[in-house]
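**Student:** just need the structure, nothing else, for what follows:
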Amino acid sequence: MRVPLSWLREYVDLPAGETGRDVAARLVAAGLEVETVEQLGADLKGPLVVGQVLAIEELTGFKKPIRYCQVDVGDANGTGEPQNIVCGARNFAVGDKVVVVLPGAVLPGPFPIAARQTYGKTSEGMICSARELGMGDDHDGIIVLPPEHVPGTDAIELLELVDEVLDIAVTPDRGYCLSLRGVAREAAIAYDRPLADPALLDVPQANSAGYPVRIDDPVGCDRFTARTVTGVEPSALSPIWLQRRLQKAGMRPVSLTVDITNYVMLEIGQPLHAYDRTRLTGTVSVRRAQPGEKLRTLDGTDRRLSAEDLLICDESGPIGLAGVMGGASTEIADHAVDAETGQVLGTTDVVIEAAHFDPVSIARTARRHKLPSEASKRFERGIDPQAGPAAAQRAVDLLVLIAGGTAEPGVTDVAAPHRPHTVTIPADHPDRVAGTAYGRETVTRRLQQVGCAVTGTDLLTVTPPSWRPDLTDPSDLAEEVIRLEGYDNVPSRMPQLPPGRGLTAAQKRLRRVGRALAGDGYVEVQNYPFLGDAALDALGLEPGDPRRTTVKLVNPLSDEEPGLRTTLLPALLGTLRRNVGRGNTDLALFETGLVFHPKDERTVPPRLPVDRRPTEEELAALDAALPDQPRRVAVALTGDREPAGWWGPARPAGWADAVEAGRTVARAAGVELIVRQAQYAPWHPGRCAALLVAGADGTERLVGHAGELHPRVVKALHLPERTCVMEIDLDLLTADGEQPVVAPHVSTYPVATQDVALVVDAAVPAADVEAALRSGAGPLLESLRLFDVFTGEQLGEGRKSLAYALRFRASDRTLTAEEASAARDAAVAEAVVRTGAVLRGA
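**Tutor:** Next up is the predicted model:
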């Protein structure tokens, strides 16, 4: 909302020396977001005056039409003689009043003006356009003023070129500040000055002589005011003061009637719409759209309507999208003159609409048709339902005053019964919220300043004003008291934490995992948790894959990503692709975050109260309605895992590195990982490992997968060849209860190393052989490592050799060679029984 300071002063008697920045500081302290304070005309210097064109000489022989003009500027040039000015504009004629800048002046830019030779003539100044004066972007022609202005009049004051404009970012809960009335109220409170409310007008009572209106949907529209003005002069123009206020507020002047409706909307906050009465057919009604209906809006677009759209209609059909944009069929006609008869054409009879619509309905219609407007922006935030009659009266008064119209005595005001909303609040509630003492008198005074009616002593009954639909709960009222008393005055105190509490076990595990991966050379990234079907298609997931069932967002940031992620891989691979595209070819990335799985039954979450702490039952009901949100960790690798150097060639990242990342995560979580071959999208079917952990009951549970991506996925996502990924569910790593990570015991006794090579069938997983060796070796086994896999003709077809290094150690003695050999033999014997292994070389 752009607020000219000169306009604001009409409603609040601000101190004479108060600047725009001073006012902005007061409004910011009151909770408004003033983004900028624009200084209009700060570098403008006169003389800038009104001139009258006396003569025009057309200059020829140039690439574009040029005119040499004589302009009367009165005594502004010190001589009273006409100024000779070269101008290329064509939209003025002899006798017109224009804006002239004389030599010695400075235009915004800054752009100094001096007499100069051009097109073979001496130009003693310049005839100005709106853009050259900083009034707008219109540069198609110069400004032509109304004929009543005297040559030589100061145009800086006439055009109100020097001003300050506050640009306020209005948050959704403060829709009343999308008007001068609302901002003036905040300024009046900030300066403790009285408010000259522009909505306090004498409005005649509703009667049966007004234009007929019927509301068929009282939920979508609970009030509709209509006023009629006849005999409007079609050729009447918006006065300069009205045009300048619209321009400073960021709106473009269009025509008198439209300018007046926009002006009143900016002034009072009530959007208005004007209809050409001669184009209306019968009763005006408010209803929902019917199947198949269409409407051509004022922008010339034919729109197919939805059954949820709220419409303004007459007996001919839809004539407007309620609260969004009017229809072309009842548009106010521009002033024109019939070439044959000389008759003045244009709208002479105007019907003014001032209605109150349901905010949700207007917001959905504006988004559905991609048609945001100044009106819809205000309706969807909630306007004052009591301001309609005053706004209509204000528009009628301006039409009568400026356009010479006559206000018809008929007044239409169709309104649904409305009971004021009251809120009960303890007088000390703001004190408890802010942690300071305001007192009942301060609380009552501040609430009354924002327009509330307050009764009671210790327990206050508060009736919020009609223009504050956001004040619905005690904490809303407490916020008003706190912000008006000053956020800076709220004491800053550190909360008193109970002793003996720190990070939870899950938080500690998450930190250990992050540190472990970072220590292995992975770089952490954070991505948005949004997902679309295109990403799941690129991963090659089958139609029935559970990961395709996502939690859909009601209002997603992007229509292409309407759901919450069920896997970390799409966004992580997108980050990897962007980095590769920027020249980073050797990458190892990881991310930890939540994924979201919808529950089978659609449960509506309860609305928790804000005036008290929710009960345990309410919190449990909220948790039950939320989707399951397990925490996962994923890695992605591409390029070289180890760089080339004097020590040898580079080693590219492979599926084994992804598996090892899973082992790193498991170690940080304090569990042992079991690795088995698997087939699972989006991994390569021959280079995919299932990651499992053993439960307390001996059963194994799947916690994730690791390996190389399928070539089709690599191609679809435009990734480097042989990109590898891993994803693990961190919550499943400790599903049997959080166990503390035990530091390894360091023995002072020497280790005994025994190597064994076992020949097994090629189909036997190495993990099964390893499990058998661990089981048979007994408690003396300290570690076991697979260091070689061999296949060859000497072993026979379908056979492989697995070589393991076994480390044995006792905590209380030095092992003898016989003890180490016995433990090794027991391990081999168990492997023979379980897997059919044969000791190589035996």
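
**Student:** CA atoms for contacts and neighbours, from now on please.
**Tutor:** Noted.

**Student:** ok, Ser373 touching Ala322?
**Tutor:** No: here Ser373 does not reach Ala322: they are 11.6 Å apart, not a contact under CA atoms under 8 Å.

**Student:** okay, the two: which has more neighbours?
**Tutor:** Ala322 (31 against 13; other CA atoms under 10 Å).

**Student:** let's see this one next to it:
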Amino acid sequence: MKFSENWLRQHVPTNATREQLAATLTAIGLEVEEVTALGESLDGVVVAQIVSAEKHPEADRLQVCQVDTGNGMVQIVCGAPNARAGLKAPLAMVGANLPGDIAIKAAKLRGVESFGMLCSAKELGVDPDASGLLELPADAPVGAALAQYLALPDASIEIKLTPNRADCFSVRGIAYDVAAAAGGEVAPFDIAPVAAQSDARLAIELNAGADAPRYCGRVIEGVNASVPTPVWMAERLRRSGIRPVSFLVDVTQYVMLELGQPMHAFDRDTLKGSVGVRRARAGESLKLLDGRDVVLDEQFLAITDADRVVALAGVMGGFDTRVTDATKSVFLEAAHFAPAAIIGRGRKLGLHTDAAHRFERGVAPVLPETAIEYATKLIVDIAGGVSGPVVEAALPEHLQPSHPILLRRARLARVLGLDITDDQVERILRGLGLDVESAADGWRVVPPSRRFDLAIEEDLIEEVARIHGYDAIPTTLPGGASRLVAPSETRIDEAAVRRQMTARDYLEAVNYAFVDAQLLADWHLADGCVPLANPLSAELGVMRTSLLPGLVASVARNAARQQPRVRLFELGRVFAANGNEAPIETRRVAAAVIGAARPEQWGGESRALGFHDLKGDLDSLASLAGAQLEYRSSQTAWAHPGRSADVYRDGVRLGWIGQLHPRLQRALDLDAEVLAFELDFTSLFSRAVPRAGHLSKFPSVRRDLAFVVAESAPWAEISSAVRAAAGPALRDLVLFDRYQGKGVEPGFKSLAMGLILQDESRTLTDREVDAAVSSVTEALQRSHGAVIRG
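**Tutor:** A predicted model of the protein is given here:
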């Protein structure tokens, strides 16, 4: 929210300096982001009029102007492209000092004397525009001090508001907070109703229920729409970040900034019947004020005229019914729309408007009629016209009054940890514009309708603390004993997982939990995704169903910035739709890597990272929980066939590991091969309660065997068969060689493995070891046709 300092001081007179005012706003939660001083040091700058402008004899781009200062004529050499006879513009007289320490002196320019300088807005420090002279209205009084004429000096103050402070999207709303904090009073703002001078009116129909419970309108005939916007109004708009457009449009903007009520002005002669509010129908179209044609659906609220959509309620008006300089009759509208009916509608069309910004956060339901009366007075006083009566349509059952809130004195003291006198509490609450009545144990407070954020006692306590000053609340330690809970031994915590991944040369990534729906579609992961009702942008429209799309996108961004070796991991939640219930959340752990297996170094040759490098990292994670993982060939749509596997533990699938499909890598614009894994966190890191065991004091026996098996036989199946056949004496199984070549037929491979056998109660005999080896040999011959390599 940006506003003029002078405008705020008109509503809440205060002796605070600009710096004190900015500090006060920040201290009470209205954080000041920027203060731009306007029109400082303009002594000696007057309103002047160019009487004649002749071409400079020695320069094509200069003109020699005769300028009326109101106190005589002076000659000015000027190079502005818009300098012309009849123009009124600021003139810095000889001796003036402009912002930036620019001293104005008499000078000769290309041999022609010049006594002063005609100024642009930038040279005066009132606007960044330096394209030409600041053009003043035709009725500007020649000779008047410019600072007095433009109400300078001033400052443009920009504050950052939290979403709950919708009431501060207006100058008057901010004034209440300043009054409460500075001990002042907000100036009365009584708008006398403008008496109807004609019977011109339009009927209003409300057909949107609680979405649009109040709508006010008024017809004003005989308006001179081409009248220029008064300089005081135009300057306040500029200092609030809004460029003046035309008088009728500027009035609606001005009222919105001052009161917080968005408004719209229709050209009455373009409307064909009664005005209504209803839900749009699927396929209805509207040409907006910015010239864009949009197609609506049932989520949008529409303003209609004889059932024709003429505006997008709470967002933007229609092009065909806009006011222009040729407008003679105006229909003013001001309405109350429920925030839920407006939230996200503008962003769905790629729009961000001041009206939508306010309606999404909440506008006081009592404001529409006040805004209509105020805008009518401004229009009639400045542009003339005859006004009809204010027509209001309302659904009282959907306009709930504010309910009283009991603020207990003891509760306030207990929460804040200090005693604030009753007089101070009442002064703060009344300063904020709240209706306060004393009660036996505290106060009964009725918040105004603009304060949507005040609903319970804690809200009032926060208001008292905010205005009294957070720095005035003492720092105290909480009392009572802390309950310590021992961590469960059956669960590996995230900190241990992070340490393990970091030790294996990974960096942690934190990605948004919401992603682009198209990205999930590219991964074939869009089934069951949860769409957001109010997304931050179209690219963040659904909740993620997997960590990998966002994690691989992070890898791609790093690769695009000349990072050849990227190793990222992420711990996070994924979401799946669950009908009408809350989405199902699942914790996952994922990693994605590209580049070399090891950092660049001189001690060995560099090699590309492979599947088994990543598998080793995953096995190290599983070892935290003592888990034995099984890997089976994967048929996942986005996985590289033959280079990926589904990961199992105790027969339950935990996730996936492998290389991305080349087609997906091309779609993601990735040149390097990407290897990744993603597994269920809870299933991977659950473990039985550790139990102490004893070490066998008897020696182990190792037997090495080499089997020739089909090349397609996976090691996971072979190792399972070996473990089952060897029996309980098998302590470990090691694969130490894989060979293909001379001596092994094509289509086959030789796998050399070591069987480590041991018993806890005695030394194994050769006969027992030979029996185990024979059992393994027979089992592999039956299941895989394996033969001992000769």
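
**Student:** gap between Thr281 of the first structure and Tyr211 of the first structure?
**Tutor:** 11 Å (CA to CA, to the nearest Å).

**Student:** scratch that, Gly704 of the first structure is what I was asking about
**Tutor:** Going from Gly704 of the first structure to Tyr211 of the first structure by CA to CA gives 70 Å.

**Student:** and if you look at Glu408 of the first structure?
**Tutor:** Applying CA to CA, the value for Glu408 of the first structure to Tyr211 of the first structure is 10 Å.

**Student:** give the residues shared as contacts by those two.
**Tutor:** Counting by CA atoms under 8 Å, 6 or more residues apart in numbering, the contacts common to Glu408 of the first structure and Tyr211 are Arg227, Thr228.

**Student:** please identify which of those two sits among more neighbours.
**Tutor:** Shown here are Glu408 of the first structure and Tyr211; by other CA under 10 Å, Tyr211 has more neighbours (21 against 14).

**Student:** which residue lines up with that one in the second structure?
**Tutor:** Mapped onto the second structure by TM-score structural alignment, Tyr211 of the first structure lines up with Arg201.

**Student:** contact partners for the spatially closest residue to that match that is not a sequence neighbour?
**Tutor:** Distances taken as CA to CA, 6 or more residues apart in numbering place Val219 nearest to Arg201 of the second structure, at 5.7 Å, with adjacent residues excluded. Val219 of the second structure makes contacts with Ala200, Arg201, Leu202, Arg268, Ser329, Val330, Phe331, Leu332, Ser387, Gly388, Pro389, Val390, as judged by CA under 8 Å, 6+ apart.

**Student:** burial count for the residue nearest to the last one when sequence neighbours are not counted?
**Tutor:** Read that as Val390 of the second structure. Distance criterion CA to CA, 6+ apart; nearest residue to Val390 of the second structure, sequence neighbours excluded, is Arg218 at 4.9 Å. When neighbours are defined as other CA under 10 Å, Arg218 of the second structure has 27 of them.

**Student:** check the one 4 residues further on too.
**Tutor:** Other residues near Gly222 of the second structure come to 15 when the count uses other CA under 10 Å.

**Student:** again with Gly88 of the first structure
**Tutor:** Neighbours of Gly88 of the first structure (other CA under 10 Å): 15.

**Student:** ok, now which ones touch the spatially closest residue to it that is not a sequence neighbour?
**Tutor:** Leaving out its chain neighbours, the residue that sits closest to Gly88 of the first structure by CA to CA, 6+ apart is Ile66, at 4.7 Å. With contact set as CA under 8 Å, 6+ apart, Ile66 of the first structure has these partners: Glu58, Leu59, Thr60, Val86, Cys87, Gly88, Ala89.

**Student:** any idea how far the third one is from Ser811 of the first structure?
**Tutor:** Okay, so that is Thr60 of the first structure. Separation of Thr60 of the first structure from Ser811 of the first structure (CA to CA): 109 Å.

**Student:** over to the last one?
**Tutor:** From Ala89 of the first structure across to Ser811 of the first structure, the span is 100 Å (CA to CA).

**Student:** what about the strands in the stretch 501-650 of the first structure?
**Tutor:** Remark: strands assigned in the stretch 501-650 of the first structure by DSSP state E, counting those that start in this stretch are 523-524, 530-531, 563-564, 587-594, 631-638, 640-642.

**Student:** which stretch among these comes nearest Val150 of the first structure?
**Tutor:** strand 530-531 (64.3 Å; CA to CA).

**Student:** who touches Asp650 of the second structure in this structure?
**Tutor:** Neighbouring residues of Asp650 of the second structure by CA under 8 Å, 6+ apart: Gln628, Leu629.

**Student:** with Leu547 of the second structure instead?
**Tutor:** Counting by CA under 8 Å, 6+ apart, Leu547 of the second structure touches Glu570, Gly572, Arg573, Val574, Arg588, Val589, Ala590, Glu678.

**Student:** ok, these vs Gly276 of the second structure, which is closest?
**Tutor:** The nearest member of the contacts of Leu547 of the second structure to Gly276 of the second structure, counting by CA to CA, is Val574 at 43.4 Å.

**Student:** give me the neighbour count for that closest one.
**Tutor:** 18.

**Student:** same question, Gly31 of the first structure
**Tutor:** 16.

**Student:** what does it correspond to in the second structure?
**Tutor:** In the second structure, the residue matched to Gly31 of the first structure (TM-score structural alignment) is Gly29.

**Student:** that match reaches Ala465, doesn't it?
**Tutor:** No: counting by CA under 8 Å, Ala465 is not a contact partner of Gly29 of the second structure; they are 10.9 Å apart.
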